[in-house]
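*Asks:* Next come a sequence and a model predicted from it.
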Amino acid sequence: MAQPEAKALPGGAGRLCVLVVDDSRMQRRILTAQLTQAGYFVREAASGEEALTICRAAPPDIVLSDWLMPGLSGLEFCRIFRGMERQSYGYFVLLTSRPEKTDVALGLQAGADDFLQKPVNGAELRARLAAGARVLQMERELKEKNRMLAAALAEMRGLYDTIGRDLDEARNLQQSLIRERFRSFGSAQVSLMLHPSGHVGGDLVGFFPINARRVGLYGIDVSGHGITSALLASRISGYLSGAAPEQNIALVQTDLGFYDARDPAELATAMNRLILEEIHTESYFTMIYADVDLVSGRVALVQAGHPAPVVLRSDGGVEFPGQGGLPIGLFDAAEWGTVNLRLCPGDRLLLGSDGITEAEGAGGALASEGLGEMMRSCAGLRGQAFLDALYWQIEERSSGHLADDISAVLFEFDGAKRNAD
């Protein structure tokens, strides 16, 4: 006689173990014979207490338990079974000769999955256990998928942590591009502010000496956010370096070997040509550049798509000089004009990014006029304290939700530079 094929999960897992629990030895034998013939591995228990001992030692896949038994009833056994810790789900079938709806409800509340009415029909028994096997297979497949998902999440978390550390280092490197955030020139001083909206950003601010009596100030905002913008901003910083004047395209060397500065509009044109012809990027950037005379207070500046500069006069008046202009890196034939103005003792010049003027609040974007009012409110402060107070107001107005980088150059003019050559 051929041996019955071992009953396994539909997915091909190992042979299923069924625990038959009944105080009737005859009933256990009948069920065991039917299940063995169907290919299941079967264990028997004569009481709920004995069944619990077996479940603790070797948890079965499926339990067939009589409802009415002396001592621990099938219903009580089911409740305890559901509370036991196990690595996989156990399918529980109650055997009852009481098919009333209230009994079914009690069984479901206790944790039973299915019911079979005594006397048990062999075909129905196999069909019910086949349904249970499908449930167990789905549970095991779900557990495996969860395991794989947990492993993938752990790997992603590791990658994210690595990227996070790299971005933190990139942020530190980007901040290090600003070697000086403050410098005093005697009767004038420059202060810088840079707050990326993410780990790294596309804003850049800085200054460099042109000669003994002039200084160049600049603000740059590369389109987009993140690593690409930060890389382009870093590269542009090399073209406006104060440490290497021979590489600074804002400077030109005279026949006598001294350095002088290009006209601001000419610098914008040269920078535009450099971006289009040599860097070959789809990104573009806005720029504001000012050539400031530390003795006379004269300022020549170009505004290439950047927000208008703000002049806060010593008497509290606010001006917005500038001509707008196209961003750099968009059109080969773009042209810019130079704007001239003069600072008097006590005046301040702010070159801010659009992260400031476009900062959203309850009344909409801050805009240049709102920035001017904020600068008035900070007039009692100087240098970095002035910029910190300005940033605090912008952040508070936006409820901490700043969507863009915040950067600015503050130039404060107190009078002619002493001992100027």
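*Replies:* It's in.
*Asks:* Only C-alpha atoms from now on, for both contacts and neighbour counts.
*Replies:* Will do.
*Asks:* Would you map the helices across this structure?
*Replies:* Listed in chain order, the helices of the chain (DSSP state H) span 25-38, 48-57, 74-83, 101-110, 122-176, 227-238, 264-274, 354-357, 367-377, 383-397.
*Asks:* structure B:
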Amino acid sequence: MKVLIAEDDRISRRMLQRQLEEWGHDVVAAVDGRDAWEKFQADEYSIVVSDWMMPEMDGIDLVRRIRKSETAGYVYVILLTARSKKEDIIVGMEAGADDFLSKPFDRGELRVRLRAGERIIHLERSLAQRNAQLQEANKRMTRDLEAAAKVQQSLLPSSLPEVPQARFAWHYRPCDELAGDFLNVLRLGERHVGIYVADVSGHGVAASLLSVSISRVMTPHATASSLLLKPDASGKYRVVAPGEVVAELNRRFPMEECGDRYFTIIYGVLDLESLEFRYASAGHPPVVVVPSKRAPEALEVASLAVGWVPDVEYEEHSVRLASGDRFLLYTDGIPEAMNSDMEQFGQERMLASIDGLRCETLDASVASLVRTVESWCGGTGPKDDVSLLAVEIV
């Protein structure tokens, strides 16, 4: 190890230097505290052995300067002194000294104290190396999470279908970098629009990966593997009924094959000619219908989440809509949002908020509802992902 000696007595300095070099250290000797400080600034040292009493700058001042300086690693400081009073030891420790050695020094005691310093330096270097490795791993993990979040964000609606019969608006707010919520609005030919909101149990990477996998099978392309559109013998396609879609999701994503994760979903098809919305729910919060001239209503449906039980048949439900009507699909992050008193926002409060926003535009009403929920939660915001998809019949 590289050791800096600060000793104004020439004989003591030469004895120290010769002894340390004999033990294999790379030694630089300084004639006083100021000379030692200049040498310390010009190079890097692992251990400093300094006399207490020196001209120009004493050992205490030298130690204080060393501790205030920026060094590549920890510097172990041993003070040489003839002082033995408790008060003197306290002064040296408060200045930053690690150990003390009585003058005239004993060869065996010097070696033991140097070895103690070497152990501490080795431990500090090992800790610094581990910390650097952890920081690099954390940087890689952060980059991976950011990349995964971008992939997940890319599966959200980049543009909404433009149809004369309806308007669409949505909001998506993950509580972590990666979320278990996902939603979409998909054009299924000229007459139909597919709409879904889903919520994978849990958060983080596992929930996000499952949500991405599900999103990829919820494609509007008419292929043999598509869930939403199926080609027929004539080369045309049929829109798959919502109950069939959810049942197929349940078959493809059993909980035991998904890391014990399940998900809830509402998937429905809006018929742009009849203005009928047919949907199936798998353990998801109820659709909220907002008739233009009546109070909002939550359409409760009893059903099992996807992945819990095999071979489940999911019942289909429908609602006939008219001009001015709205309906909302959302995840449980809205009604289950809690305030500081651990009180949930709740369905009743949610319905009242929706009712009070019916005069706003669809986009504005979605934004206002989210702000209301965030205000309910206080400064921390919701502890769960919040997703909301709203539809208005023109």
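*Replies:* Nice, thanks for sending it over. Just so it is clear, the structure is predicted and the values come from calculations on it, not from any experiment.
*Asks:* Quick one: end-to-end distance for stretch 351-366 of the second structure.
*Replies:* 13 Å (Cα to Cα, to the nearest Å).
*Asks:* Flag every buried residue along that stretch.
*Replies:* Residues of stretch 351-366 of the second structure classed as buried by neighbour count (16 or more other Cα atoms under 10 Å): 351, 353, 354, 355, 357, 358, 362, 365, 366.
*Asks:* What's the match for the third one in the first structure?
*Replies:* Counting by TM-score structural alignment, residue 354 of the second structure corresponds to residue 375 in the first structure.
*Asks:* what's the answer for the last one, then?
*Replies:* Aligned by TM-score structural alignment, residue 366 of the second structure pairs with residue 387 of the first structure.
*Asks:* got a list of what its match touches?
*Replies:* Listed by Cα atoms under 8 Å, 6 or more residues apart in numbering, the contact set of residue 387 of the first structure reads 191, 192, 193, 410.
*Asks:* Among these, which are located in strands?
*Replies:* If you go by DSSP state E, these have 191, 192, 193, 410 in strands.
*Asks:* Most widely separated two among the buried residues of stretch 351-366 of the second structure?
*Replies:* Every pair in these was compared (Cα to Cα); the two farthest apart turn out to be 351 and 362, at 15.4 Å.
*Asks:* where's the match of residue 366 of the second structure relative to residue 377 of the first structure, distance?
*Replies:* 12 Å.
*Asks:* Check residue 51 of the first structure too.
*Replies:* 80 Å.
*Asks:* same check, this time on residue 285 of the first structure
*Replies:* 30 Å.
*Asks:* Kindly report the same for residue 332 of the first structure.
*Replies:* Distance from residue 332 of the first structure to residue 377 of the first structure, by Cα to Cα: 42 Å.
*Asks:* can you check residue 107 of the first structure too?
*Replies:* Distance from residue 107 of the first structure to residue 377 of the first structure, by Cα to Cα: 73 Å.
*Asks:* again, but for residue 292 of the first structure
*Replies:* In terms of Cα to Cα, residue 292 of the first structure sits 25 Å off from residue 377 of the first structure.
*Asks:* likewise residue 237 of the first structure?
*Replies:* On the measure of Cα to Cα, residue 237 of the first structure and residue 377 of the first structure end up 32 Å apart.
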